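model the structure of this input:
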Amino acid sequence: MKRNIPLLMERFGGWAASDSSGVDYSHIAAGFKGLLPPSKGSHRLSCSDSDGLNIDGCMCQLAKRRPEEHQLLVAHYIYGIPKRQIAKRLKRNEKCIRVDIQLVEGFLDGCLSMLEVELDMDISIK
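Okay, here's the model as predicted:
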């Protein structure tokens, strides 16, 4: 199954950033502290708790194997920091950040595929 991983991650980010998700990524973004936008009352698209927990499991595997790339996904998808600002903060080329994020999205897609996980949102984001 071909998944739209960026859209899937946008929804996961909305879920993980919500107070009701039960997961906490606040300690991860310490290096991006100056870039974090103030808390907004806006509502982001979110995924179900089941989907969020499945993706979070893959994110945990990523954190063990590639912690730097994990932080990129957390900064971009959970905290909504634009790739350009991430690149500037890390003093790296924006193109390299984009490529790194795409590679890590591929890892997550592979992780979900290997687990043969069917997500609730698979139907709505095809």
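
please make it C-alpha for all contacts and neighbour counts, starting now.
Noted.

quick one: residue 5 from residue 93, how far?
Applying Cα to Cα, to the nearest Å, the value for residue 5 to residue 93 is 23 Å.

second chain to compare with the first, below:
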Amino acid sequence: MTQERGEPLPVQLVLERWGDWSRARLTMARPRMRAAGAADGCSDSDGYRIERCIDQLRHYRAQEAALLQQHYIEGIPKRALARKIKLSEGMVRMKLQTAEGFIAGCLAAQETPLEMAGLFPIE
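Got it, this is the predicted structure:
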């Protein structure tokens, strides 16, 4: 995957790396501070920035924030989430898409690129 200069990373990739970072933090499987370029691809700085966006989302759309966490941190597939909360899979996908859009907008509004963006080659 290559990244053009100034082009943002896909939000799903950002959230996957944040999910790995959060899981590692929860299990204490890594040192306290991690720089960009770490094996999981998400620095503590990036992780905390994404966490702040998740907190903002939780304030406005708690269910969508919970779905993001269950899907990206706990690794629960969309179909299983749909069964768990008794919604159609299409509705779960729509809610996740709404949440991903919110996070993308929140990160874009910060006007500082994520450190993980530097992990991808620029053509």
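
superpose the two chains and report the TM-score.
Here the superposed chains carry a TM-score of 0.77, computed using TM-score structural alignment, normalised by the length of the second structure; 105 aligned residues with a Cα RMSD of 2.0 Å.

map residue 93 of the first structure onto the second structure.
Alignment note (TM-score structural alignment): residue 93 of the first structure maps to residue 88 of the second structure.

also residue 70 of the first structure?
Correspondence of residue 70 of the first structure to the second structure, assessed by TM-score structural alignment: residue 65.

wait, that match touches residue 54, no?
Yes: in terms of Cα atoms under 8 Å, residue 65 of the second structure counts as a neighbour of residue 54; the distance is 6.3 Å.

ok, now which ones touch residue 126 of the first structure?
2, 3, 4 (Cα atoms under 8 Å, 6 or more residues apart in numbering).

residues near the first one, how many?
In this case it means residue 2 of the first structure. 8 (other Cα atoms under 10 Å).

before we move on, the earlier item: which one of the contacts of residue 126 of the first structure is nearest to residue 50 of the first structure?
Ranked by distance to residue 50 of the first structure (Cα to Cα), the contacts of residue 126 of the first structure are led by residue 3 at 16.9 Å.

pretty sure the closest one contacts residue 122?
Yes: between residue 3 of the first structure and residue 122 a contact is recorded at 7.2 Å, counting by Cα under 8 Å.
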